[in-house]
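Trainee: Show me the folded form of this:
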Amino acid sequence: MITILLADDQRLVRAGLRMLINDTDDLTVVGEATNGVEAVRMHAELAPDLVVMDLRMPGLDGIAATAQIRAATPTAKILVLTTFDDDDHLFPALTAGASGYFVKDTEPSVLLDAIRRTVDGDLLFSPALLRRLVDRALLTPAPTVAEVPLTPRERDVLRLVGEGYGNQDIADRLHLGVSTVKSHVATLLAKTNSDNRVRLAVYASKLP
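Mentor: Below is the predicted model of the structure:
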């Protein structure tokens, strides 16, 4: 069972998320924070698998709370869910350590899938945000494929990362274990000098 901490100052939003999440067989809400200070404290107390974090909250905001949680627990998974889709909120959240970024008009099924995939280790974004991140990343020179030797299996995994598939989907398509896929992704990140899956997707776009 995947455990989730909700952090949002709007009661109706928390109630809607709680109903959506608790209606599944594999996800459950274990706590609700109304501000960043509570989110940091409750994360330390409950150790959830994932935090669904709003950005604009009274007192300590979601970006600062994300930074504090990740400083205390570097492996913490935090999925931002906010009304703001601008760069002024997106990039500070990613810098603070957010594992993904979605806007609140996201389809419920997409959000649930994002929660599962984020816990699985994927870095996920709303489609429009991902396109913007990739476009921006393309402006930064990346090594050519010829400079980095890849095995045939690594190329297969890389192509699927570039198409936006998560670890479980890649495992299913290549008939591999999820742990094997995670190992390949980690190797690819190191080989291509990519700091996240977005950069890896950009690199994949350069495959011949």
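
Trainee: C-alpha from now on. contacts and neighbour counts both.
Mentor: Noted.

Trainee: What lies in contact with the lengthiest helix in the chain?
Mentor: The longest helix of the chain (DSSP state H) is helix 178-191. With contacts defined as CA atoms under 8 Å, 6 or more residues apart in numbering, helix 178-191 is touched by 148, 154, 157-158, 167-168, 170-171, 194-197, 200.

Trainee: In that helix, which residues are buried?
Mentor: Neighbour counts over helix 178-191 (16 or more other CA atoms under 10 Å) mark 178, 181-182, 184-185, 188-189 as buried.

Trainee: and what of stretch 145-163?
Mentor: Using 16+ other CA under 10 Å as the test for burial, stretch 145-163 gives 150, 155-162.

Trainee: I'd like the next helix or strand past the longest helix of the chain.
Mentor: Later in the chain than helix 178-191, the nearest helix or strand by DSSP states H and E is helix 197-204.

Trainee: That next one - contacts with which helices or strands?
Mentor: helix 127-138, helix 152-162, helix 178-191 (3 or more CA pairs under 8 Å, 6 or more residues apart in numbering; DSSP states H and E).

Trainee: Can you give me the buried ones in the first one?
Mentor: Neighbour-count burial for helix 127-138 flags 129-130, 133-134, 137 (criterion: 16+ other CA under 10 Å).

Trainee: hmm, which two among those are most spread apart?
Mentor: Leu129 and Ala137 (12.1 Å; CA to CA).

Trainee: ok, back up a step: using CSV, lay out the buried residues of helix 127-138 together with distance to Pro108.
Mentor: Output for those, formatted as CSV (distance: CA to CA, whole Å):
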residue, distance to Pro108
Leu129, 17
Leu130, 18
Leu133, 23
Val134, 24
Ala137, 28
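
Trainee: before we go on, could you also do this sequence so I can check it against the first one:
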Amino acid sequence: MESKPVLKQGLIVEDQPATAEWLLARAHETFPDLQVSLAANLAQGRKLIAAQRFDVALLDLGLPDGSGLDLIRLLVTEQPDCIRVVTTIYTDDHHVFPALRAGAQGYLLKDQPPHKVSAALQGIVQGEPPLSPTIARRLMAVFSQPESDADEAVRLSPREKQTLTLVAKGWKVSEVAEHMQVTTNTASGYVKSVYRKLDVNNRSEATIEAVRLGLVRTEI
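Mentor: Here you go, the predicted structure:
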């Protein structure tokens, strides 16, 4: 069975006080019991990450003393189980794709209506990558190919497609193995095969491919 994440500790990194409060309201609206720590810059974010464990992090990219990408990478290394979600105003490729490559598992735009942001955050516990509709459309556009091109999905076996779907939803290899009723080594082999065939290197890139192939449902 799918193991849904239990979110107890949250981190919000945002330099604008009003926006930080807005995000805090969205987080509490979605997860009433979530204990949230606030950081206004890169340095504060690093200190908090070093001091405690987080289940979910909402990270701005443009910070006064650096880039939120550094915090994404730090969390990937130090707290890999923390769900990393970018919250920003940037929709261009120069921000979206570096964030996903760095290890972001979601990308939300702060100019969305509150209920849209809350709904996207709620998707975390449903195993759905939190993507703003604009970003989901952009991913679909970038990775769409003419019908004459070879479809990567055709090259994936049914088991590999299933593995890709589960990995994109945030499942651990052990959970994939249990769900598919195979050994952990076998599930790990499926993951490696999917990464090789799709020419991706991590879960975030695999998620992009799963979105493009229509294996993960997004609200567009």
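
Trainee: follow-up on the earlier one: out of the contacts of helix 178-191 of structure 1, which is nearest to Asp113 of structure 1?
Mentor: Nearest to Asp113 of structure 1 among the contacts of helix 178-191 of structure 1, counting by CA to CA, is Gln168 at 11.2 Å.

Trainee: so how far is Val161 of structure 1 from that closest one?
Mentor: Gln168 of structure 1 is 11 Å from Val161 of structure 1, where distance means CA to CA, to the nearest Å.

Trainee: So what's the residue count around Ala7 of structure 1?
Mentor: Neighbour count of Ala7 of structure 1, defined by other CA atoms under 10 Å: 29.

Trainee: aligned partner of it in structure 2?
Mentor: In structure 2, Ala7 of structure 1 lines up with Val13, judged by TM-score structural alignment.

Trainee: OK, contacts around its match?
Mentor: With CA under 8 Å, 6+ apart, Val13 of structure 2 has these contacts: 20, 38-42, 45, 57-60.

Trainee: what does Ala201 of structure 1 align to in structure 2?
Mentor: In structure 2, the residue matched to Ala201 of structure 1 (TM-score structural alignment) is Val211.

Trainee: Its match contacts Ala141, doesn't it?
Mentor: No - when contacts are counted by CA atoms under 8 Å, Val211 of structure 2 is not listed as touching Ala141 (10.8 Å).

Trainee: Helices along structure 1, start to end?
Mentor: Assigned by DSSP H, the helices in structure 1 fall at 11-22, 36-46, 62-72, 87-96, 108-119, 127-138, 152-162, 167-174, 178-191, 197-204.

Trainee: Output the ones you listed as CSV; include the columns distance to Thr144 of structure 1.
Mentor: Formatted as CSV, the helices of structure 1 follow (distance: least, CA to CA, whole Å):
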stretch, distance to Thr144 of structure 1
helix 11-22, 42
helix 36-46, 41
helix 62-72, 33
helix 87-96, 26
helix 108-119, 28
helix 127-138, 12
helix 152-162, 14
helix 167-174, 23
helix 178-191, 12
helix 197-204, 8
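
Trainee: Share the number of residues neighbouring Asp9 of structure 1, please.
Mentor: 19.

Trainee: actually Arg41 of structure 1, not the one I wrote
Mentor: Arg41 of structure 1: 15 neighbours (other CA under 10 Å).

Trainee: Check the alignment and tell me where it lands in structure 2.
Mentor: Here Arg41 of structure 1 is matched to Lys47 in structure 2, going by TM-score structural alignment.

Trainee: Distance of its match relative to Leu38 of structure 2?
Mentor: Per CA to CA, Lys47 of structure 2 is found 11 Å from Leu38 of structure 2.

Trainee: Then Asp151 of structure 2?
Mentor: Asp151 of structure 2 sits at a distance of 44 Å from Leu38 of structure 2 (criterion: CA to CA).

Trainee: Looking at those two, which one has more neighbours?
Mentor: For the pair Asp151 of structure 2 and Leu38, the greater number of neighbours falls to Leu38 (19 against 13), based on other CA under 10 Å.

Trainee: Name all residues that make contact with the more buried one.
Mentor: 11-14, 20.

Trainee: And for Arg18 of structure 1?
Mentor: Counted by CA under 8 Å, 6+ apart, Arg18 of structure 1 has contacts 28-29.

Trainee: Now do the same for it: its match in structure 2.
Mentor: Match for Arg18 of structure 1 (TM-score structural alignment): Leu24.

Trainee: if I look at its match, how far off is Ile124 of structure 2?
Mentor: According to CA to CA, Leu24 of structure 2 and Ile124 of structure 2 sit 16 Å apart.

Trainee: Likewise for Pro98 of structure 2?
Mentor: Taken as CA to CA, the span from Pro98 of structure 2 to Ile124 of structure 2 is 21 Å.

Trainee: more neighbours, those two?
Mentor: More neighbours surround Ile124 than the other of Pro98 of structure 2 and Ile124, with 22 against 12 (other CA under 10 Å).

Trainee: so the more buried one makes contact with Pro130?
Mentor: Yes - in this structure, Ile124 of structure 2 is within contact of Pro130 by CA under 8 Å, at 6.4 Å.

Trainee: Can you get me a residue count around the closest residue to Ile49 of structure 2 other than its chain neighbours?
Mentor: In space, and not counting its chain neighbours, Ile49 of structure 2 is closest to Leu75: 7.5 Å by CA to CA, 6 or more residues apart in numbering. Residues lying near Leu75 of structure 2 (other CA under 10 Å) number 24.
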